[in-house]
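sharing a model prediction with you, sequence too.
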Amino acid sequence: MAITLQKGQKVDLTKGKAGLTSLMVGLGWDPVQPKKAGFFASLKPSANIDCDASVLMLDEQGKVANNKDVIYFGNQQSLCKSVKHMGDNLTGEGEGDDEQVFVDLSRIPQNIHRLVFVVNIYSCVSRKQDFGMIENAYIRVLNSSSNESLLHFNLSDHYGGLTSLVAGEIYRYNGEWKFNAIGDGTKDTSLEEIVRRYR
């Protein structure tokens, strides 16, 4: 059964789980539905909010050493083939994960110490959109070999006015891999701006 995490909580992924190397990280969100404002009110559907999940592969200093270490819809697989993004969901509509990333821990190079999972809103400035327009956001991790759910973290803070989220990270610790539930929002308006924080 999956562990439900609170913000700031850290849990072991591989300790005591011999052979666990294949993970699926799912990220999900829904556009906030407009409230009905009376019987005769006409509701205009909100513009699609295109959230994009990305993975930053960081070295021991917490830096992105190479642009190829940023995995997103435009660069869907790391050079080492340890991280694979399954593609872009343009609207956030529907049940279940909106975007998924597969991670093979056994293939991650020794110089990579953290995988940081971030979500940003595409064209947030021109569309005047922020994460106050998103609800039910979460990140979850499964053992992709057995489909066993390992952990689930609901991003339930108030993110109004913020345009990027650092959802969580998988990181090395004493030869094992752990997960950190971060859940912090920023005002970065693009993936490029997020990456600059890790230069």
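Nice, I can see it. As the structure is a prediction and not an experimental result, all values here were calculated from the model. Residues are numbered from 1 along each chain as shown.

hey, let's count contacts and neighbours off CA atoms from now on
Will do.

what's near enough to touch C80?
The neighbours of C80, taking Cα atoms under 8 Å, 6 or more residues apart in numbering as the test, are R107, I108, P109.

ChimeraX command for the buried members of those residues?
Here is the ChimeraX command that picks out the buried ones among these, judged by 16 or more other Cα atoms under 10 Å:
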select :108
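
between the contacts of C80, which is nearest S46?
Of all the contacts of C80, S46 sits closest to I108, with 40.3 Å by Cα to Cα.

pretty sure that closest one contacts K84?
No. Assessed by Cα atoms under 8 Å, I108 is found out of contact with K84, at 11.7 Å.

before we go on, here's another structure to hold up against the first:
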Amino acid sequence: MAVSLQKGQKVDLTKTNPGLVQIHVGLGWDTNKYDGGQGFDLDASVFLLNDAGKVLDDQHFIFFNNATSPDGSVVHSGDNRTGEGEGDDEVINIDLSKVAAGVQKISFAITIYDAQARNQNFGQVSNAYARVVNPANNEELLRYDLGEDFSIETAIVVGELYRNGGEWKFSAIGSGYKDGLAGLARDFGVNIG
């Protein structure tokens, strides 16, 4: 049975699941009724961070246009431009055994594409979540439902995997940014110029 997390909670991932190497991180969301005439395009992004909380280099920012990390440990499943349908909208596949030694954290974010121009924000998004699944048996190991705590934000750091000794843990972050992907990139040291 999956562990259900609240904002700020941390949970052991590999210690409580011995032998776990492959995981899927599924991110999902729904949009509320919106009559602005433009569809919502939410995007999952991943930042592979050093112990200072910065990407090792720009290739360690994983998204639909840079789908695989340099070490092959993180693979983005592709862009879902509508969020339609049931289940995960975007999936990140991770092989924990391949994560480069310099990566201490793997941070997961959801951003709204072109949010400012489209006058969109997370106040118009509902049912956002992150979940970690063991692909060997499709078991959901943990789930973090973000709730409806956002209004003007255009990006959310959902959660992060981080090293703790020889183990991996997951932390439910739920931190919003009102300056979207540009704000995330700046804070994580990515050059998006």
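Noted; the coordinates are in hand. Quick caveat: nothing in here was measured; it's all calculated off a predicted structure.

TM-score of the superposed pair?
Remark: TM-score between the superposed chains equals 0.94 [TM-score structural alignment, normalised by the length of structure 2]; 189 aligned residues with a Cα RMSD of 1.3 Å.

follow-up on the earlier one: hmm, which of the contacts of C80 of structure 1 are common to structure 2?
Contacts conserved in structure 2 for these, counting by both residues aligned by TM-score structural alignment, their matches' Cα atoms under 8 Å: R107, I108, P109.

what is the equivalent residue in structure 2 for the first one?
This points to R107 of structure 1. Matched by TM-score structural alignment, R107 of structure 1 corresponds to K98 in structure 2.

residue contacts, that match?
D71, G72, S73.

ranges for the strands of structure 2?
3-5, 10-12, 22-31, 42-49, 61-62, 74-76, 90-95, 105-112, 125-134, 139-145, 155-164, 167-177 (DSSP state E).

N50 of structure 2 -> structure 1?
Checking TM-score structural alignment: N50 of structure 2 goes with D59.

spatially nearest residue to that match (excluding sequence neighbours)?
I112 (4.5 Å; Cα to Cα, 6 or more residues apart in numbering).

quick one: contacts for the one you found?
With Cα under 8 Å, 6+ apart, I112 of structure 1 has these contacts: M57, L58, D59, E60.

picking up where we left off before, same list (the strands of structure 2) but as CSV, adding mean neighbour count and distance to D187 of structure 2.
Listed next are the strands of structure 2 as CSV, based on neighbours: other Cα atoms under 10 Å; distance: least, Cα to Cα, whole Å:
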stretch, mean neighbour count, distance to D187 of structure 2
strand 3-5, 15, 25
strand 10-12, 17, 22
strand 22-31, 21, 21
strand 42-49, 26, 11
strand 61-62, 24, 12
strand 74-76, 23, 21
strand 90-95, 21, 21
strand 105-112, 24, 12
strand 125-134, 20, 21
strand 139-145, 19, 23
strand 155-164, 21, 11
strand 167-177, 20, 10
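
hmm, back to that, isn't the match of N50 of structure 2 up against D69?
No. D59 of structure 1 lies out of contact with D69 (Cα under 8 Å); the separation is 9.7 Å.

how close does the residue nearest in space to the middle of structure 1 sit to S46 of structure 1?
For structure 1, the residue sitting closest to the mean C-alpha position, by Cα atoms, centre = their mean, is F117 at 3.9 Å. Note on F117 of structure 1: its distance to S46 of structure 1, by Cα to Cα, to the nearest Å, is 26 Å.

likewise K7 of structure 1?
With Cα to Cα as the criterion, K7 of structure 1 and S46 of structure 1 are 29 Å apart.

and those two? Which one has more around it.
Shown here are K7 of structure 1 and S46; by other Cα atoms under 10 Å, K7 has more neighbours (17 against 11).

OK, contacts around the more buried one?
By Cα under 8 Å, 6+ apart, the neighbours of K7 of structure 1 are F153, L155, A181, I182, G183.
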